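Visitor: Sharing a model prediction with you, sequence too.
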Amino acid sequence: MTTNTDVPSPLQEPAIAEILASDSALDLLLARLKHSVKACDEFANYLKRKQNYEENYARDVKRAVTSCKSSIKSNTSISKGSFVESLDKIISFDDRILVDVRSPYSKALEKMQDELTSVSATFVRLRKQLKEEGHKREKEVQDAINQAEKSKNRYYSLCNDLERLRQSDQSQKKITLQGRKTGSQQEEELVRKINAADQDYNAKANASQKLKNELVNTHRPRISKKLQDLILELDTALQLQLQKYAAYNESFVVGLGNQVAPLGANHSSMATVAASVNPEQNLYNYLKGSRVEKKHYFVPVEYKKHPLFKSEPPAQFRVPATPSVSNNVSKLDPPLATTNNSVSQPVGSPSFMPVPEPPISSPVNYSTLDPTRSPALSVSPSPAGLAGPRPISTEMRNNSSSITNPTTPAYSGLLFGQPIESLPHDEEMVPLFVKKCINLIETYGSNSEGIYRSSPNKLKLEEIKYAIDQDPSDLSILDPPDPSNVSDDYVYMIASLLKVFFAELPDPLLTKEQSGNFFKAGQIEDAATMHIQLHRIVFELPDANYFTLRDLLFHFIHLSQIPRVRMSVKNLSIVWFNNLLVNEYTTRDELAVQQRVVEELINAAPEIFNPKED
């Protein structure tokens, strides 16, 4: 079978050849090459973003896999045929997918992106060279034509002067700097000038024609050919990259399928593992392998008559064979236990039995709070009328009965002062407490002037702080008692709680490790350069810090755009910088640098985090 190689290229059509020979050829080809370069850049940018998404996904899944498998091994006894065994194997599928499928796919995307970036830079440079050369050649022709046009105009002007002179009165004399000249003398001088102008006109016209012929016959075809070759070469390269991308995606999907339902015998399929659970057999194995103990406190007391008494006791003192409930009340009732609240209740009684509330009238001890990290706590209580927090539940007091005064902060809670990554959080590791506070402030604080700058009632603040610190999972404690009538003091209390939370973190949100880098960035005078440096530093923060900082900064931006709140970006940075950064800098200039860091983080947040995509 033969292949017809004589099929003409569509680019060889006469109409195309006419376009390439026209004066518009250079501009058309340069614009077309620019479109291909832009497409290359867009493709590279897409691959970079997708590769970042793959890396973030792999990192998050890896953490989830590690956490779940560690929890399974430490808290559960894995036995054959159990749900826990199948769960462990199912989770291992994700681990293998990350190593065998997603990691190679991510590296392939990264390599493609590097190749496309390099190709784009090369073709941008080549296009610039041809553009400069083409414009230079065209400008030479344009300049030559302009010179010839000027020479032509001068020649024709002198000829017109000669014609007018010949039609005028020849007896009149013309007064010049050299004296009076007759008509014949004037005509002789004009003829001499016309001859010189004619020679110049002829020379420049020929020169312009020569340059135009060189442009049309030599330079323009050569440059057009190079531009055509570059366009075809770049588009062919992009086509190959598209084919590679399609092949990588096919391999990715096939790899996922082979991991979940393998073709070979390297391991069982996910469906087989999920169906391998045998609850009855697993329970049988568990019970069969368990160690049975005989507990002495379940051995009944055998009645034995004291040797002192020889005869049978009266019938009313005999222990019946099957004791009734009424005869054993004293045995079933356990002894009373005294709690730390000085209230007697039976041991093992339900936790919801009423217990007197601890007093809250004693003065508040603020010795454990840092006034420099939480300036909102140093202002006197606001006027009466506060829509205060919900009271502490009885159950929570029972669970924390060792603390007799909720207003005394000398206790170890579960929220304040704990590492941010260890707190209950959403899928992006943002603490649920932080999201709740931000939502409450933005919902009810649009008319509250000076949020984060005003202080609430100290006693109520410590009461609600104590309550949420004992049970961070019950965020309803923070809700206003009457959502239809929320006071400013309630908003200030939630805002102060949020500030205290960040102030008491063992490692600040912007971390001790990055403290020096943030300080150096804050000393950069140019704001654009500083934003680039802050972007790099923020990217290095741990996940919990990174995403929490994102939500907090966009919260600040939201507040700064509400006129009634009267909190500008600068105001917010002044109030907050001590709660987000380490307190190792003390001079006025150093504190000003830290304040500027927070201010510029707020300004640069849309550049750093891309809120629309998130």
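Guide: Yep, that arrived. Since the model is a prediction, treat every value here as computed from it, not as a measurement.
Visitor: make it CA atoms for all contacts and neighbour counts henceforth
Guide: Fine.
Visitor: Now do the contacts for A246.
Guide: By C-alpha atoms under 8 Å, 6 or more residues apart in numbering, the contact set of A246 is empty.
Visitor: Quick one: name whatever helix or strand follows the helix or strand harbouring it.
Guide: For A246, the enclosing helix or strand under DSSP states H and E is helix 220-260. Stepping forward along the backbone from helix 220-260, the first helix or strand reached (DSSP H and E) is helix 270-275.
Visitor: Now do that next one: everything it contacts.
Guide: Contacts for helix 270-275 (C-alpha under 8 Å, 6+ apart): 86-87, 89-90, 93, 260-261.
Visitor: Just the buried residues of that helix, please?
Guide: Across helix 270-275, burial judged by 16 or more other C-alpha atoms under 10 Å covers 270, 273.
Visitor: What is the subsequent helix or strand relative to that helix?
Guide: Counting by DSSP H and E, the element after helix 270-275 in chain order, helix or strand, is helix 279-288.
Visitor: Report the next helix or strand after that next one in sequence order.
Guide: helix 329-332.
Visitor: Would you mind pulling up the elements that that next one packs against?
Guide: For helix 329-332, not one helix or strand is in contact under the criterion 3 or more C-alpha pairs under 8 Å, 6 or more residues apart in numbering; DSSP states H and E.
Visitor: hmm, back to that, using CSV, lay out the contacts of helix 270-275 together with neighbour count.
Guide: Shown next, in CSV, are these (neighbours: other C-alpha atoms under 10 Å):
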residue, neighbour count
S86, 21
L87, 17
K89, 17
I90, 17
F93, 17
V260, 20
A261, 15
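Visitor: Would you check which pair of these lies furthest apart?
Guide: Using C-alpha to C-alpha, the two most remote members of these are L87 and A261, lying 16.4 Å apart.
Visitor: rewinding a little: got the contacts of helix 270-275 as CSV, with secondary structure and distance to L230 columns?
Guide: Below are these laid out as CSV (DSSP: H, G, I helix; E, B strand; the rest coil; distance: C-alpha to C-alpha, whole Å):
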residue, secondary structure, distance to L230
S86, helix, 57
L87, helix, 56
K89, helix, 53
I90, helix, 51
F93, helix, 46
V260, helix, 45
A261, coil, 46
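Visitor: Which member of those residues is positioned nearest N52?
Guide: Among the contacts of helix 270-275, and counting by C-alpha to C-alpha, the member closest to N52 is F93, at 22.1 Å.
Visitor: Give me the three-state assignment for the closest residue to E395 other than its chain neighbours.
Guide: Distances taken as C-alpha to C-alpha, 6 or more residues apart in numbering put F352 closest to E395, at 5.6 Å, once the chain neighbours are dropped. Look at F352: counting by DSSP: H, G, I helix; E, B strand; the rest coil, its state is coil.
Visitor: dropping in the other structure now:
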Amino acid sequence: MAEPTVGEIPSSKQLLQTPQISQILNSESTLDVLLARLKTGILSCEKFSKFLKKKIQLEQHSSMELKKNSTRTIEAIGLFRNTDTLMKNLKFIISLDQEIGKDVYDPYVSSLTKIANDVQSLQDGFKRLRKSIKDEAYKREQDYKDANQAYGKATKRVRDLREELSKIRNGDPSGRRFTRRTRTGAHAEDETASKLRDAELECSRLKDRAEKLIKDLTLIHRPKTNERLKNLILELDSAVSLELEKYATFTEASIMRMGRIVLPVDESKSMMTSAVSIDNEKDLYNHLVSNSKGGRKPASAIGSAPGSRQASASSIEPPVPVISLPVATATPSTPIPTTPSHSSQLRAAEVVPQTALSSAGDDKEIAAMPVYSSLDPASSSPTPQATNANMWGPRPLDPDASTIPASPVPSVGNVSNVSTHTAVPASTNHGSVGTVQGVYGVPLETLCSISQSGVPDFVMICIELLEKYGLTVEGIYRKSANKSKVDSLRDKINANPAQTREILTPADPQNVEDDVYAISTLLKSFFASLPEKLIPAVFKPHLEKLASEPTDEEFVASSQKFVDSLPDPQYFTLEDLLKHLRQVSLLKDRNRMTAMNLGTVWGLNILDYDPSQPEVATSLAKLIEFAPQIYPSVDQ
């Protein structure tokens, strides 16, 4: 092919077909250059593959967390049973994240996984090809070097024999002098001449072989090998370029899918349209009207007359939490005023009480519900029998008092329509342990639902006190406390859960060993008393499978899937428990409690089946050991 003329810019393909490149490819040093270039391409595959695998892990984790977070939030919003535009659009916008995780992240991860597998295959295949070509080419080069070296040695031998023969002829012209090797010089000359002829024949043979090898190497093998390496380099680079194009295509497609979800063709269903369509004034108007129209009496105005029906718990809407002003309480014997005061009438005109409305067309009476207001903390209360300990309510201003007289709350639009109620003890457990009756034997879901942290307050208090006073106490969780002391503390906590911290806090911070054993025993017995264990029996196969994972990385990945399958109460409670037990195990040199010891001790209390199986004990110990990796939010 003719070289391009001056001023002409050759195409990319023409660049590799020029005489200059052909000459370079035929040179001796080109082999190492091409092998180094092919190795660089293989290393680029390796780096790209590692990048993809790491990104797959991150995208999988993001997808899982996004879907889990949006699902929990939507479920929490659904508990309000509110149909106003704020809640409706909030739920819709959060559901888009759920859709993004399912329709964007999951397909994207699948595509990246396929690309990563293809790149890994390229890396492995071309690495084998490079080694095969390298070994074959180096062998031919070495054969030529060996032949050339043998030819050089043969040439030196011929030269030495010629010098020796010359010395024999010049040193004894008569040929009659005796030597050590032969009797006469004539005999030595004949012998040396014979050796010289043999050496010249061998030298000629070795020369022909070396010339043939260098000819084949220069004209056949070296160009062929270099051409093959050149094609492999181009093939590998083209394959990696194609995978990069796939990566770019799938990335663009995922972004476009996300865009179609957030901003679909139908703009009425877009995220921004939903956000700007919220009408706060209309929501408030509808809420006020729906709780006061049709002459329906508020729940506070309905007495418990004979024959009236209390609404079931499932038909009563949960109260909207409001900031309540603290009020004093009074005893149930306090007389109830039958005529509202002027201030009560004014407050009643400003505040819309919470009501439990029956369904449309239902002519049965409406169940009484407590009415709380930040403007009227002393408003009327239901009867003690109808009191729900899980309701929000005002806290007493005077700790010595117990109840207050209930103020009558008139119906909206009819100030004179007043109903009275008997007094109800005010709750003093706002935001503390035990807004249900007792602690022990209560379902975990119930205790978690009334806790602001999503974990039973009793568990949080025990962990806090143990980490403050007991991490270095030898035998924590292994040694039991005095049974009578434990029973006494348990009875006190069940009778007054709100005072758990005061009951359990050691009286003498300098002598806490007995208190630590008592608290740790109480915590274990709490989990043992749950109606359903922290890790139910249905999860036994998952827990046993964890012990068979061959590597720590696979164990962590399987453990994350295992804990993600748990319900929220079990998920968060197990997270805090594993975090705490890991803190204990980190100080095993002082407290003599390793992760295996803790797993064995705690298995009896949190498992709904025999924990003595070796694989179960091993799984529990490793869950404690790898808690920071299983729960990324766990303190390192």
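Guide: That came through, no problem. Remember, predicted model here, so these are calculated numbers, not experimental data.
Visitor: quick revisit: hmm, the residue nearest to E395 of structure 1 is touching R397, no?
Guide: No. Assessed by C-alpha atoms under 8 Å, F352 of structure 1 is found out of contact with R397, at 10.0 Å.
Visitor: The two - which one has more neighbours?
Guide: For F352 of structure 1 versus R397, neighbours defined as other C-alpha atoms under 10 Å are more numerous around R397 (23 against 12).
Visitor: Shouldn't the more buried one be within a helix?
Guide: Yes. Membership of R397 of structure 1 in a helix is supported by three-state DSSP.
Visitor: P350 of structure 1 versus that one, what's the distance?
Guide: From R397 of structure 1 across to P350 of structure 1, the span is 14 Å (C-alpha to C-alpha, to the nearest Å).
Visitor: Packing partners of the helix or strand harbouring I503 of structure 2?
Guide: Assigned by DSSP H and E, I503 of structure 2 falls within helix 500-504. For helix 500-504 of structure 2, the helices and strands in contact under the criterion 3+ C-alpha pairs under 8 Å, 6+ apart are helix 457-469, helix 483-495.
Visitor: mean per-residue distance, the next helix or strand after it to structure 1?
Guide: The helix or strand immediately downstream of helix 500-504 of structure 2 is helix 513-528, counting by DSSP H and E. Its matched residues in structure 1 lie on average 6.4 Å from helix 513-528 of structure 2 after superposition (mean C-alpha distance after the TM-score superposition for structure 1).
Visitor: Would you mark the buried spots in whichever helix or strand comes after helix 513-528 of structure 2?
Guide: Per DSSP H and E, the first helix or strand lying C-terminal to helix 513-528 of structure 2 is helix 540-546. Neighbour counts using 16+ other C-alpha under 10 Å place 540, 542-546 of helix 540-546 of structure 2 among the buried residues.
Visitor: and E132 of structure 1, what pairs with it in structure 2?
Guide: Applying TM-score structural alignment, one finds that E132 of structure 1 aligns to D135 in structure 2.
Visitor: For stretch 46-57 of structure 1, which outside residues touch it?
Guide: Here stretch 46-57 of structure 1 makes contact (C-alpha under 8 Å, 6+ apart) with 102, 106-107, 109-110, 112-113.
Visitor: try 6 Å this time
Guide: Residues outside stretch 46-57 of structure 1 that contact it (C-alpha atoms under 6 Å, 6 or more residues apart in numbering): 106, 109, 113.
Visitor: how far apart are it and its match in structure 2?
Guide: Compared with structure 2, stretch 46-57 of structure 1 is 3.0 Å away on average (mean C-alpha distance after the TM-score superposition for structure 1).
Visitor: quick check, distance from that stretch to the centre of its chain.
Guide: 12 Å (C-alpha atoms, centre = their mean, to the nearest Å).
Visitor: Then stretch 564-578 of structure 2?
Guide: Averaging C-alpha positions (C-alpha atoms, centre = their mean) puts stretch 564-578 of structure 2 14 Å from its chain's average.
Visitor: most residues in a single helix of structure 2, which one?
Guide: In structure 2, assigned by DSSP state H, the helix with the most residues is helix 106-171.
Visitor: Which element is encountered next along the chain beyond that one?
Guide: Remark: after helix 106-171 of structure 2, the chain's next helix or strand is helix 185-216, criterion DSSP H and E.
Visitor: circling back to that earlier point, among the helices and strands packed on helix 500-504 of structure 2, which comes closest to F526 of structure 2?
Guide: Across these, the minimum distance to F526 of structure 2, taken as C-alpha to C-alpha, is reached by helix 457-469, at 8.4 Å.
Visitor: Now the closest one: buried residues?
Guide: Across helix 457-469 of structure 2, burial judged by 16+ other C-alpha under 10 Å covers 457-463, 465-467, 469.
Visitor: same question, stretch 118-138 of structure 2
Guide: Within stretch 118-138 of structure 2, judged by 16+ other C-alpha under 10 Å, the buried ones are 118-120, 122-123, 126-127, 130, 133-134, 137.
Visitor: Mind putting these into TSV with distance to T551 of structure 2?
Guide: Listed next are the buried residues of stretch 118-138 of structure 2 as TSV, based on distance: C-alpha to C-alpha, whole Å:
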residue	distance to T551 of structure 2
D118	24
V119	24
Q120	21
L122	26
Q123	24
F126	28
K127	26
R130	31
I133	36
K134	35
A137	40
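Visitor: Show me which of those residues is closest to D610 of structure 2.
Guide: Q120 (43.7 Å).
Visitor: can you tell me which residue in structure 1 aligns to that closest one?
Guide: Aligned counterpart of Q120 of structure 2 in structure 1: T117 (TM-score structural alignment).
Visitor: Can you give me the distance of its match to Y105 of structure 1?
Guide: The gap separating T117 of structure 1 from Y105 of structure 1 is 18 Å, by C-alpha to C-alpha.
Visitor: Thanks a lot, catch you later.
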